[in-house]
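Asks: I would like to see how this sequence folds:
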Amino acid sequence: MMARFFAQRVIIGKMAYKDIPATLKPGVAEILNDQGLQHLIEV
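Replies: Here you go, the predicted structure:
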């Protein structure tokens, strides 16, 4: 649930992927990939 919250914040531009807590990054990345928004993930 928290991963979805942070993914939504990345999508709307309120937060950058790099600022997400490390423990949530895999889940957020999966959500962004599923929505075709891989470009929002900074490696």
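Asks: for the rest of this, base every contact and every neighbour count on C-alpha atoms.
Replies: OK.
Asks: name all residues that make contact with residue 5.
Replies: By CA atoms under 8 Å, 6 or more residues apart in numbering, residue 5 lies in contact with nothing.
Asks: second chain to compare with the first, below:
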Amino acid sequence: MAVVYATLIIKGRKTIEQVPGLIREQVREILVDMDLPELAQ
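Replies: Got it, this is the predicted structure:
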């Protein structure tokens, strides 16, 4: 599910604030691993 949210953030459909708290940190890690740390803030 974290990958789905990361993809939605990359496409501009969601922001990190809209990610459920339980998986927000996982989504941040995915975005950083994809060299997109600016989207993880």
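Asks: please state the offset of the longest helix seen in structure 2 from the chain centre?
Replies: Longest helix of structure 2, by residue count under DSSP state H: helix 21-33. Taking the mean of its C-alpha atoms, helix 21-33 of structure 2 sits 5 Å from the chain's own mean (CA atoms, centre = their mean, to the nearest Å).
Asks: give me the mean deviation of it from structure 1.
Replies: Helix 21-33 of structure 2 differs from its equivalent in structure 1 by a mean of 0.5 Å after superposition (mean CA distance after the TM-score superposition for structure 1).
Asks: buried set for that helix?
Replies: Neighbour-count burial for helix 21-33 of structure 2 flags 24, 26, 27, 28, 29, 30, 31 (criterion: 16 or more other CA atoms under 10 Å).
Asks: for it, which outside residues touch it?
Replies: Against helix 21-33 of structure 2 from outside (CA under 8 Å, 6+ apart): 2, 3, 5, 6, 16, 37, 39, 40, 41.
Asks: let's see it at 10 Å
Replies: 1-7, 9-10, 16-20, 34-41 (CA atoms under 10 Å, 6 or more residues apart in numbering).
Asks: check stretch 36-43 of structure 1 too.
Replies: By CA under 10 Å, 6+ apart, stretch 36-43 of structure 1 touches 7, 10-11, 13, 16-18, 25, 28-33.
Asks: residue contacts, residue 13 of structure 1?
Replies: Residues near residue 13 of structure 1 by CA under 10 Å, 6+ apart: 7, 40.
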